[in-house]
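Colleague: I would like to see how this sequence folds:
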Amino acid sequence: MPDVHWNHELVDQLDWHFANQARPRLDGLTDDEYFWEPVPGWSLRHRDASTAPTAPGTGDFTIDFSYPEPVPAPVTTIAWRLCHILVGVLGARTASHFDGPAVDYQNFAYPGTAALALAQLDEYYARWIQGVKSLDEAGLGAPCGAAEGPFADAPMAALVLHINRETIHHLAEVALLRDLYAHRHLLQRGSEGEPGL
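Modeller: This next block holds a predicted model:
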């Protein structure tokens, strides 16, 4: 029976998807798409335009947020989803495990353009995947530690799988929002009593 190189398998699951499917689907993302709200929900907003109970962030933009999350959960924009990936999925974990810069929702300067968000996504993703590539068998088996809450006692491999799932599913949601944006004229026709989607 051949040896399984678990680090390679964990890396390849996300890295192949990111390079061949998810990231190419973001090429050409416009600011209009980035901020488009198919229905009222959560997004990034200029600090003076936010109506959220809290206004996390340090720059000109803040992210809509409340805890506990409303039920049903608000529909979120591409901007919101990309920033969630930047901060909560990749940034905070790279800071905790691979000496990346400190990142949290309260103190993040949220990117106010699609181009800046994509540049940060590329940067944060590169840090994360390089960190994962550096893990040997002992590193993959080591407990995640207190910074990871429910993953504190879980092996690092479990956190890597979790980050793979989070990144893949949120970027798939972004791709779907781009598809809806591209066909929004059909949504508008449907809301005017004509055949829609």
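Colleague: drop to CA atoms for contacts and neighbour counts, all remaining ones
Modeller: Fine.
Colleague: Where do the helices of this protein begin and end?
Modeller: Per DSSP state H, the chain carries helices over the ranges 6-17, 31-35, 78-84, 92-97, 114-133, 137-141, 156-182, 184-191.
Colleague: outside of the fourth one, which residues touch it?
Modeller: If I follow you right, that is helix 92-97. Under the contact criterion CA atoms under 8 Å, 6 or more residues apart in numbering, helix 92-97 has outside partners Gly100, Pro101, Ala102, Val103, Asp104, Tyr124, Arg127, Trp128, Gly131, Ala147.
Colleague: now those residues in CSV, with distance to Gly41 and neighbour count?
Modeller: Below are the contacts of helix 92-97 laid out as CSV (distance: CA to CA, whole Å; neighbours: other CA atoms under 10 Å):
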residue, distance to Gly41, neighbour count
Gly100, 31, 17
Pro101, 30, 12
Ala102, 28, 14
Val103, 24, 19
Asp104, 22, 16
Tyr124, 26, 21
Arg127, 31, 18
Trp128, 29, 22
Gly131, 34, 15
Ala147, 30, 12
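Colleague: here's the other one to compare against:
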Amino acid sequence: MDADELDWNRTLREQWEFHWNHQLRARLESLTDDEYFWSPVPDAWTVRPRDGSTSPVRHGAGDFTVDYTFPEPVPAAFTTIAWRLAHVIVGVLATRNAAHFGAPEVSYETWEYAGDAATALDQLRTQLDIWLAGVAGLGDAGLRVPVGEKEPYPEAPMADLVLHINRELIHHLSEVCLLRDLYAHTASTTNGATR
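Modeller: Predicted coordinates:
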């Protein structure tokens, strides 16, 4: 096949969709609230009820906030599944959906974070659907258009952003799966699980 005939838009979407359909979706569907909040180390960053957070910075518009501080600590704080999903939902997807595909403006400060695993997974699926529909709507020509001032590298083509988002999704959601494995082999068989 000639490179000029290749459907680059479909190819970029399929990179993510294959991983989602064959590696991640089934692994995430049964996520429990205990796993969602589980912290294998003390003082991990997570999503917490607004009145229960001791984090120096608490982002969120609803009943739950996400832990954060700036500058970030060294070493970086360990983060729970809840925190990692919040990052993917808001920082990776929802802000990009707003910047590029007409979704409502959002930020870490204005997001209503999920207080349970099922709600977080619903938020994830919603943002993924918006992202994939937006990317599909770009066609091949739209992949060549610069991303603009809402991104750190405004002259980069949209294809670069799609590849970056694919990497972020694969990376962070694979971490979630690893934490689920760790939970299954440690916390679920002991009384030492912490929240």
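Colleague: coming back round to it: kindly reformat the helices of the first structure as CSV and extend each row with distance to Asp60 of the first structure.
Modeller: Formatted as CSV, the helices of the first structure follow (distance: least, CA to CA, whole Å):
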stretch, distance to Asp60 of the first structure
helix 6-17, 32
helix 31-35, 15
helix 78-84, 14
helix 92-97, 21
helix 114-133, 14
helix 137-141, 39
helix 156-182, 23
helix 184-191, 28
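Colleague: Pick the most deeply packed of these.
Modeller: helix 78-84 (a mean of 23; mean count of other CA atoms under 10 Å).
Colleague: Identify the residue range in the second structure corresponding to that one.
Modeller: Under TM-score structural alignment, helix 78-84 of the first structure corresponds to residues 81-87 of the second structure.
Colleague: Excluding sequence neighbours, find me the nearest residue to the aligned residue in the first structure for Asp160 of the second structure.
Modeller: Aligned by TM-score structural alignment, Asp160 of the second structure pairs with Ala158 of the first structure. Nearest non-adjacent residue to Ala158 of the first structure, counting by CA to CA, 6 or more residues apart in numbering: Phe151, 7.7 Å away.
Colleague: So that neighbour is in contact with Leu159, correct?
Modeller: Yes - if you go by CA atoms under 8 Å, Phe151 of the first structure and Leu159 touch, sitting 6.8 Å apart.
Colleague: Find residues that contact each of the two.
Modeller: Cys144.
Colleague: Find the centremost residue of the first structure, please.
Modeller: Central residue of the first structure (CA atoms, centre = their mean): Ile85, 1.9 Å from the mean position.
Colleague: quick one: the nearest residue to that one once chain neighbours are set aside from Val39 of the first structure, how far?
Modeller: The shortest distance from Ile85 of the first structure to any non-neighbouring residue, by CA to CA, 6+ apart, is to Thr167 (6.7 Å). From Thr167 of the first structure over to Val39 of the first structure the distance is 23 Å, taken as CA to CA, to the nearest Å.
Colleague: List the contacts of Thr58 of the first structure.
Modeller: Contacts of Thr58 of the first structure (CA under 8 Å, 6+ apart): Gln106, Asn107, Phe108, Ala109, Tyr110.
Colleague: wait, isn't the fourth one in contact with Gly59?
Modeller: Yes - the pair Ala109 of the first structure and Gly59 qualifies as a contact (CA under 8 Å) at a distance of 4.7 Å.
Colleague: higher neighbour count, those two?
Modeller: Under the neighbour definition other CA atoms under 10 Å, Ala109 of the first structure and Gly59 were set side by side, and Ala109 has more, 18 against 14.
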